[in-house]
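> Kindly return the folded structure for what I paste below:
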Amino acid sequence: MDHAAAAAALSDHFPQRIVCLTEEPTEVLYALGEERRIVGISGFTVRPPRARREKPKVSAFTSAKIGEILKLAPDLAIGFSDIQADIARELVKAGVEVWISNHRSVDGILAYIRRLGALVGAHEKAEAYALRAERHLAEIRAAAARLPRRPQVYFEEWDEPIITGIRWVAEIIGIAGGDDCFPELAREPLAKQRILPNGDEVVRRAPDIILGSWCGKRFRPEKVAARPGWDTIPAVRHGDLHEIKSPIILQPGPAALFDGLDEIHRIITEWALR
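Sure thing, here's the model as predicted:
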């Protein structure tokens, strides 16, 4: 048996029918060339675009079509975080094997890529992909170090109530050349722990750049700028309010390490060189 045939035979020992309850496992499996294993995806999936055309959509983030998932006869379901605990429990009760990852950092995303690759028997491809991501992080970090100044950056995940950015977002801002305005809140894993009672503390911390990604709805910079007292914030005075599309920053997967990081670095670079 030649090497290719042996590898194909070995891959049959790994999950063949995977349901991805969030976007990041879909993106990783496509990137590794293992998309044939996916039988169902999240309705929020936009990366890669072909996944939406090729795979049935069977879940949202906090709910799922359990009956539809079971009809697909999955041998593994992959989800993310405590928010999907109820979906996981229903699937486990129905006899489905479930992996819920709970990573919240850049290192966690890199480890996730490697673990997911190992789960499907694609360790070498996953290692190569993770190393590519690490090289990209290093390149952006080096470019950021050459910038003449670092901005204070306020990242807003939701507007009512105001929710600040999660840990991997704060770390990506740091790699891109800025400093997150709420580092102490970024360490909190749950969104409810990152709620601000009002906008006063943002005014006090005076960010140079405001980034918004309102988790599935369009960021409205004019609404943010009109908040009481926010006209004194440097970012508002100079018009430095920018939307980061949620699929490239709010998913703890490759999109954040590549497109999300690149977009934030571009915004910071323009500010720093102005």
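> alpha carbons only for contacts and neighbour counts from here, please
Noted.
> burial measure for Ala94, as a count.
Counted with other C-alpha atoms under 10 Å, residues neighbouring Ala94 total 12.
> State the distance from it to Ile69.
For Ala94, the distance to Ile69 equals 10 Å [C-alpha to C-alpha, to the nearest Å].
> Ok, His136 next?
From His136 to Ile69 the distance is 36 Å (C-alpha to C-alpha).
> same question, Arg227
Counting by C-alpha to C-alpha, the gap from Arg227 to Ile69 is 44 Å.
> and these two? which has more neighbours close in?
Ile69 (23 against 13).
> The more buried one reaches Ile18, doesn't it?
No. Under the criterion of C-alpha atoms under 8 Å, Ile69 makes no contact with Ile18, lying 9.9 Å away.
> list residues touching both of the two?
Gly40 (C-alpha atoms under 8 Å, 6 or more residues apart in numbering).
> To compare against the first, here's the next sequence to fold:
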Amino acid sequence: MSDAMCHAAAKRDSVVRKLVRAVAVVLMLASACGTSDETAHAHRRIVSLSPTGTEILFAIGAGDRVVAVDEYSYYPDDAPVTDLSGWNPNVEAIASFDPDLVVMEAGGGVADNLESLGIEVLVHQAPTTFDDVYAQIAQFGEALGLIGEADRLAAQMRSRIAELVATAPDVTGLSYYHELDDTLYTVTSGTFIGHVYSLFGLANVADPADSGGTASGYPQLSDEFLLDADPDIIFLADTLCCAQDADTVAARPGWDQLTAVQSGRIVELNDDVVSRWGPRLVDFVEAIAESLVTMSADS
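Now for the predicted structure:
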């Protein structure tokens, strides 16, 4: 073969190799794009049995994928509320919505049964710290291909909460009582709700009532205990469930002697906002901060 022929053959081979590499790159990119799109749209029919989970789904932009939610997931307003129970989940009822993902706060046998039907389950537990909250939001983002949206939500929450705490008045040392219901169940500082109050330096009067090896974080107090503890502030998280307000508290036998009652430091909270740790955690922190600002101005 002449030099000219050899040169031509080598040039042809070089062109072929370049074409092969180009095709390979195109196929690789197409594959990557397909994988990304598949991840982003992997779950198109979501059933949520968790009010907090429902709020997170809508906040990160997955609301249009939610086909059914439990009876207590009535926020946001456009959540598709059904009579599904998050407390006693029924596998057949859930499966009737043909979901490809079920979000719930407790797994166990129900989760196993759903997975045996080929339905993916995302289980999340009540958090104990703010980092747990942000980790759960990230978990939702990863599962739904909405990582960027989840990261932005967490960043916005972090920033707003830090701002609220930084600008709140110094109330370090003031004591408080947080009421879950009118039978005097409450929370301690070891719970997530208690952690929120700790951000402001408030001291929880319920902590001594829940010590030892049987501590649950949610003790039931007595009238005598509270009258003796005499909290500076009372936060009511039973305004919706139990119709409690400043007047009903003041009317309780002996409670008119409490410092919080006499000083008018009774804060009426929204039960739902306080009990959920999703995006509206910011609203909970804001409600506390605003109440402290008002108290500081009145004192």
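> Wasn't Val274 of structure 2 part of a strand?
No. Going by DSSP: H, G, I helix; E, B strand; the rest coil, the assignment for Val274 of structure 2 is helix, not a strand.
> For the counterpart of Ala143 of structure 1 in structure 2, grab the count of nearby residues.
Ala143 of structure 1 maps onto Thr167 in structure 2 when the alignment is built from TM-score structural alignment. Other residues near Thr167 of structure 2 come to 10 when the count uses other C-alpha under 10 Å.
> Tell me the spacing between Thr167 of structure 2 and Arg265 of structure 2.
According to C-alpha to C-alpha, Thr167 of structure 2 and Arg265 of structure 2 sit 20 Å apart.
> Break down the stretch 51-200 of structure 2 into its helices, ranges please.
Applying DSSP state H, counting those that start in this stretch to the stretch 51-200 of structure 2 gives helices spanning 51-59, 91-95, 108-116, 130-144, 147-167, 192-198.
> so of those, which one's packed in deepest?
When these are scored by mean count of other C-alpha atoms under 10 Å, the highest mean neighbour count falls to helix 51-59 (a mean of 24).
> what range in structure 1 does that one sit on?
Using TM-score structural alignment, helix 51-59 of structure 2 pairs with 23-31 in structure 1.
> which outside residues touch that stretch?
With C-alpha under 8 Å, 6+ apart, stretch 23-31 of structure 1 has contacts from 20, 35, 38, 41-42, 44-48, 51, 78-79, 113, 116-117, 129, 251-254.
> Among those residues, name the buried ones.
20, 35, 38, 41-42, 44-45, 47, 51, 78-79, 113, 116-117, 129, 251-254 (16 or more other C-alpha atoms under 10 Å).
> What does Trp230 of structure 1 correspond to in structure 2?
By TM-score structural alignment, Trp230 of structure 1 lines up with Trp255.
> Next up, the contacts around Ile249 of structure 1.
Per C-alpha under 8 Å, 6+ apart, neighbours of Ile249 of structure 1: 169, 213, 255-256, 260-261.
> what do you get for Val187 of structure 2?
Counting by C-alpha under 8 Å, 6+ apart, the residues that Val187 of structure 2 touches are 178-180, 193-194, 206, 217-219.
> and if you look at Ile268 of structure 1?
Listed by C-alpha under 8 Å, 6+ apart, the contact set of Ile268 of structure 1 reads 150-151, 176-178, 209.
> ok, Gln84 of structure 1 - contacts?
61-63, 100.
> Longest helix of structure 2, counting residues only.
helix 3-40 (DSSP state H).
> Direction-wise, compare that one with helix 130-144 and give the angle.
Interaxial angle of helix 3-40 of structure 2 relative to helix 130-144 (axes from the mean of the first three to the mean of the last three C-alpha atoms, to 10 degrees): 120 degrees.
> tell me what the helix or strand following helix 3-40 of structure 2 is packed against?
Using DSSP states H and E, the helix or strand that follows helix 3-40 of structure 2 towards the C-terminus is strand 46-48. Packing partners of strand 46-48 of structure 2 (3 or more C-alpha pairs under 8 Å, 6 or more residues apart in numbering; DSSP states H and E): strand 66-69, strand 101-104.
> Quick one: map Tyr112 of structure 1 onto structure 2.
In structure 2, Tyr112 of structure 1 lands on Gln136 (TM-score structural alignment).
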